[in-house]
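Asker: sequence and predicted model, in that order:
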Amino acid sequence: MTQLLLTLLWVYYNPYEDGTRVAIPEYLNIVRYLLFRFLAWGLFWCLLVALPSKRVLRYILAVVAVVLILMPFMYELFMLKMYHVLYNDSLADIMLSTNSREGVEFFKAIMGGTDFLWVLFITGGIVGVTILVGCLLRKYEAHWASYTRLAFIISLICVVYGVVALQLSAMEQYYGGVTISKVRSSSYERFFWETRKSLDNVRNIEQAIHNQAEAFNKLVIESQDSPFNRPVTIVLILGESTSSLFMHGYGYPLRTTPKLDSMEREGQIVRFRDVVSPASSTILSNTRSLTYYTMEDGGKPWYQFPTLLSVMKRAGYKTAWVTAQDAMGMHSMVHLFGSTADTLLGTPGTIPTDAAGYYDLDLPPRHDGQLLDILLHRDQMEGGAGFFEVVHQMGCHEYYGDRFPKEFEYFHPEDLPQRRGEKKDRYLLDYLNAVYYNDFVTVSIIDRYKSEDALVFYFSDHGEVVYNDPSSPDFRGRAFHRVGVSVPFYAYMSPSLRRDYPEVWERLIGAKDLPYETDLFTHTLTGLLGIRTKYTNPSYELFSNSYRKDRPRVVVGLEGSYMPLK
């Protein structure tokens, strides 16, 4: 029953491309096809519990069966309610890039939310029905007990046929290189085969990283004509889950970004008006922003393209990755990118020396202000044509209340332009205070480089929806249209560079009103620095006269599909 419900809900939430819903006869066809196969899984668990002769063992197996039935169901039901997706390899990638601390924070964030309560309500209803059926079976056991042996044989045949049929179908799709069909699989096939596909990706990435290391000397810089005639410091402040729609500089009514706003008024920083990220998750977004991979290359794996760090190193820059995010996770940004930098530094607890210490959830609160103590400067690096540093923030990542020190709890319920109830107000206030603190940290980082020749960029990996989606006003989380991928993008040049290279500053200012997607950042930065490779395409470079401002912007969803920006 649980698996059939998931499939029918997925069909309901995913209409045809023209927006029309699936017709009733097609629902009936799906039920006809899946009912017997899903029944086989139910019979499998029943047989597993019934086989042992000892009651204690039956009870233990019953508990295991309930957990293995309900946990995948509740997870997929939650994903359906929030994002209209079932488990797939993209979700597996995200889970593999998530560490225990982020998992605990995410669970804290969803606890008590309407979607979470909806899942509990549905699950409770199914458990209740199951208990009722069990009581009825025990009450009328005398009427069916004599058919136990026949029922066992029929059930065993059904299990063998139904479960094997599902596995063969899933196996065929896996080895065919396609996503497991949502109407031809249960949670078990999806979790096994899609996770296996993600682990295949991990092995491919590891091999690609190894190959990139071997091929580093073969990466040809065709030309290098920097607009700066002396070594400079390039800093990328990489934000996290910070939506421009909650920033005062982008039109939000509360003064959530007073320091960035002040710098913009004084002409010290350029704010780019219309910027979106290529995805609404860190792994799907940064693997595009930090490589030559673009949305036009959607059919190819991102790891077949040079990373921004590798190109900068090849161009002679010393590189560093400074992070406030955890290093654990097969797809963590430190593992995929930071580990290839010349220098890797992290705030306390992010880059552990042993796994046991890392999984201590009693670590002190981690705030981005701790990054200020470990920032690097060009005069600390020996040699090089310049210095390139990525500063990866925790930004506004859930759980928002843990993202800022209590002294930065600036906004209160009476400040909100619209009240939504105590719980929703608290959730939104935590996000606004996280944005407010992020403004302080970002400008503080910039201030550390104002006395040297420095060019600083800041953008967030993706946005966040916090009750501001007009089509779903009670929704909070990730979305694949503009409200979920609108991100801030700023550029700063230190006074010495603005004075000596006014033409570069004018190029930045001249692009501030152009539409942009951050999957082009590697192209944009290397183009600005005059670094040319075989991947160079001036139409992808925001500060180039050849930039294609009418380029269609596309967003990748949690199922890996590409959708036009809406």
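Answerer: Nice, I can see it. Numbering: from 1, shown residues only.

Asker: can we go C-alpha only for contacts and neighbour counts from here?
Answerer: OK.

Asker: what's the helix or strand for residue 92?
Answerer: helix 89-96 (DSSP states H and E).

Asker: tell me the buried residues in that helix?
Answerer: 89-96 (16 or more other CA atoms under 10 Å).

Asker: adding distance to residue 475, write those out as a markdown table.
Answerer: As requested, the buried residues of helix 89-96 are exported to a markdown table (distance: CA to CA, whole Å):
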| residue | distance to residue 475 |
| --- | --- |
| 89 | 24 |
| 90 | 22 |
| 91 | 19 |
| 92 | 23 |
| 93 | 24 |
| 94 | 20 |
| 95 | 21 |
| 96 | 25 |
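
Asker: which among the residues you listed gets closest to residue 447?
Answerer: Using CA to CA, residue 94 is the member of these that sits closest to residue 447, with 33.5 Å.

Asker: gap between that closest one and residue 237?
Answerer: Separation of residue 94 from residue 237 (CA to CA, to the nearest Å): 22 Å.

Asker: and if you look at residue 203?
Answerer: From residue 203 over to residue 237 (counting by CA to CA), the distance is 29 Å.

Asker: kindly report the same for residue 546.
Answerer: Distance from residue 546 to residue 237, by CA to CA: 26 Å.

Asker: more neighbours: those two, which one.
Answerer: Using other CA atoms under 10 Å, the more surrounded residue of residue 546 and residue 237 is residue 237, with 23 against 12.

Asker: second structure follows, compare the two:
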Amino acid sequence: MLKKPREGMMGKVVLDNRFWLMFLAPVVAGFFSIDTNMGGVFYNTGYLPKMAFYGFVLFYLFYGCLRLLKAPTLVHVLKNTMLCLSLLCAFVHFFVGHYFNLPFNQTLIDTLLATNLQESLAFVKGVIKPHIGLILGLLVFCGVFLALPLNVTLNSRQYKICLSLCALVFTVHSIRALYLYPKDLFISSRLALTPILREAQTLVASLREHRHIQALIQGFNKPLAKDYLSVDKDSVPNVVLVVGESASRNFMGVYGYSVPNTPFLSGLLREREREKAISLAPQRSLTQPNLFVFDDVISPFSGTMPVFQVLLNYSDRENAKTPWYKQKNIGDIFKVAGYVTFWLDNQEKPNQSNVYSLMSRHFSQHYYTDSPYKTDDSNLLPLFDRYIKPNLGAKNLILFHLIGSHVIYKDRSPKSYATFTPKDINYQGLHAHNDQDKQIVADYVNSLYYTDHVLSEIFKLFQGKDAIIFYLSDHAQDIFQSASTYGHKCSSYGVEIPFMVYVTSTFKQKHPEKVKLIEQAVHKPFMSDDLIHTLLPIVGIHTKDNLESKDLFSPKFDTKRKRVFCGDKPYSKP
């Protein structure tokens, strides 16, 4: 419980234990900040000292203003409020920085705004609960700190001297900043260094963008120019895109992982029947399997929201200055090309302005399972039979959005698919230190095992048709690979995704030249923000925005393109 200290007489400033705690908390959290590890705001050195200085100035001015108030109770309340804000912001910075290697930025706020109750509960259960001991320890530390007699009393003269020194340092630093940065970045760079103000700035910007995106929905029906695209006479009539969730190729048997948790995909890759030894339910094998597994593909970000801003349109790192919502997208392009477009989703309904909800509005028809974040991705299959199958046209684009391996991993598959246990898994190279960590890895492996089953059922929907099926994950997960944590992380492991193309036997017979183009590209380095440049030409659609240098299947594909993920991290294989 926070105690109310005796406030000093008019003119004096008492820097009490609350002041020192609200000042030190962001500094300590800063040691775990991604900005510290990157070199700070705008890539300058000395991020931590700068942040400490600006934080001190903010709280020092705050206490100086409080001395003008004559209501001790109000002063007490304001100090406690500022302390709680500082501790909350510091904890968020520490948690997302240390455990997820993510900054507190607009992307994080957008993700929180798009989160529903089910996902929030899953996050608390899967991520917060295992660290409850740490959280309680921090609370105890704060309580002990507040009990310490750390009051520093400054008279009016001392306060003014200290304030003058702060003003001098601020002036020198500002002059240097004005020299280094464009003027329009000066204020934002100061705010980005100041605790509480930086969080407020990020929150306000995110809310403003949130409202702006909702307004954009009104302009979604703007037609494309008639000469914007052309369609080949032999364009592929059935195009299927399966977007998974949080799948890492490093934990999939089809990519060489030691646990055989992708029997269906592995069977297709080896052109023989699926492995039956671990199968829980017999399934019909597909004749003449034609699966192409790409082994060097990454996602541009480690979170769903930023990935969907660049996955289904012409947004990418090279044209990032153009807002993603102003770029042409596959939903509108396929409609103009004469396709009926369908979006099937096992995540949340489009009642919020999150990115994939907005993208789904570009499709002719979009359907969602009964409740968001259902455990079972196979719920999409009856949705297909009920709504999609009767409405298929001569040409169709069908997108399946899975819940995949979203946390909590053990909730992502029926219990009958919990086949693999910790004793089946090799933990060499992983920072899994106890039985709980090892069980989390096993749960993740089983979630991918179930995704393998779901993919087998989706593939069978198009048996006998002229169809091409793309499967990739939005991003991956860093499962105790780079540190003793798991989940979203801006590390190389956190973006190493599976990417596969399946073509039906009919497709193979009708488009042998396309099969050759796909086959020769399986080992090329690729980042999924260029998916649209790859998908459209192979199915027979050509637009004015398409670049052969970004088309994975083109002989002119640029294999030297520098792949930078999470905004500023050059990718290199671990």
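Answerer: In hand now; what should we look at? Keep in mind it's a predicted model, so treat the numbers as computed, not measured.

Asker: which SS class is residue 451 of the first structure?
Answerer: coil (DSSP: H, G, I helix; E, B strand; the rest coil).

Asker: now it: how far from residue 504 of the first structure?
Answerer: Distance of residue 451 of the first structure to residue 504 of the first structure, given as CA to CA: 18 Å.

Asker: quick one, which of these two is more surrounded?
Answerer: residue 504 (17 against 10).

Asker: quick revisit: now, which of the buried residues of helix 89-96 of the first structure sits nearest residue 49 of the first structure?
Answerer: Looking across the buried residues of helix 89-96 of the first structure and measuring by CA to CA, the closest to residue 49 of the first structure is residue 92, at 29.6 Å.

Asker: what's the closest one aligned with over in the second structure?
Answerer: By TM-score structural alignment, residue 92 of the first structure lines up with residue 109 in the second structure.

Asker: hmm, its match is touching residue 204, no?
Answerer: No - contact criterion CA atoms under 8 Å: residue 109 of the second structure and residue 204 do not qualify, at 9.9 Å.

Asker: please name the residues that touch the match of residue 92 of the first structure.
Answerer: Going by CA atoms under 8 Å, 6 or more residues apart in numbering, residue 109 of the second structure touches 202-203, 206.

Asker: and those residues, which of them are in helices?
Answerer: 202-203, 206 (DSSP state H).

Asker: same list (these) but as TSV, adding distance to residue 127 of the second structure and neighbour count.
Answerer: Compiled in TSV, those are given as follows (distance: CA to CA, whole Å; neighbours: other CA atoms under 10 Å):
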residue	distance to residue 127 of the second structure	neighbour count
202	24	20
203	23	18
206	24	19
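
Asker: among those residues, which one sits closest to residue 489 of the second structure?
Answerer: residue 202 (20.2 Å).

Asker: what distance do you get for the alignment partner in the first structure of the closest one to residue 88 of the first structure?
Answerer: The alignment partner of residue 202 of the second structure in the first structure, by TM-score structural alignment, is residue 194. Distance from residue 194 of the first structure to residue 88 of the first structure, counting by CA to CA: 5 Å.

Asker: same thing with residue 121 of the first structure?
Answerer: 25 Å.

Asker: so these two - more neighbours on which side?
Answerer: Per other CA under 10 Å, whichever of residue 121 of the first structure and residue 88 has more neighbours is residue 88, with 23 against 12.

Asker: that one reaches residue 190, doesn't it?
Answerer: Yes - using CA under 8 Å, residue 88 of the first structure makes contact with residue 190 at a distance of 6.6 Å.

Asker: okay, and the common contacts of these two?
Answerer: residue 180.

Asker: test my guess that residue 443 of the second structure contacts residue 409.
Answerer: Yes - assessed by CA under 8 Å, residue 443 of the second structure is found in contact with residue 409 at 5.3 Å.

Asker: quick one: which of those two has more around it?
Answerer: Taking other CA under 10 Å, residue 443 of the second structure and residue 409 do not tie; residue 443 has more neighbours (26 against 23).

Asker: am I right that the more buried one sits in a helix?
Answerer: Yes - counting by three-state DSSP, residue 443 of the second structure falls inside a helix.

Asker: counterpart of it in the first structure?
Answerer: In the first structure, residue 443 of the second structure lines up with residue 430, judged by TM-score structural alignment.

Asker: nearest spatial neighbour of the aligned residue in the first structure for residue 56 of the second structure, skipping sequence neighbours?
Answerer: Here residue 56 of the second structure is matched to residue 35 in the first structure, going by TM-score structural alignment. Distance criterion CA to CA, 6 or more residues apart in numbering; nearest residue to residue 35 of the first structure, sequence neighbours excluded, is residue 4 at 7.1 Å.

Asker: next one: residue 238 of the first structure
Answerer: residue 392 (4.8 Å).

Asker: hang on, residue 235 of the first structure in a strand?
Answerer: Yes - under three-state DSSP, residue 235 of the first structure sits within a strand.

Asker: dump the residue contacts of it.
Answerer: 388-391, 454-457.

Asker: recalculate using a threshold of 10 Å.
Answerer: Residues counted as contacts of residue 235 of the first structure (CA atoms under 10 Å, 6 or more residues apart in numbering) are 319-321, 376-377, 387-391, 445-446, 449, 454-458, 491-492.

Asker: show me those that map onto strands.
Answerer: Secondary structure from DSSP state E places 319-321, 387-391, 454-458, 491-492 of the contacts of residue 235 of the first structure in strands.

Asker: show me what residue 28 of the second structure lines up with in the first structure.
Answerer: By TM-score structural alignment, residue 28 of the second structure lines up with residue 5 in the first structure.

Asker: report the contact partners of its match.
Answerer: The neighbourhood of residue 5 of the first structure, defined by CA under 10 Å, 6+ apart, consists of 11, 31, 73, 77.
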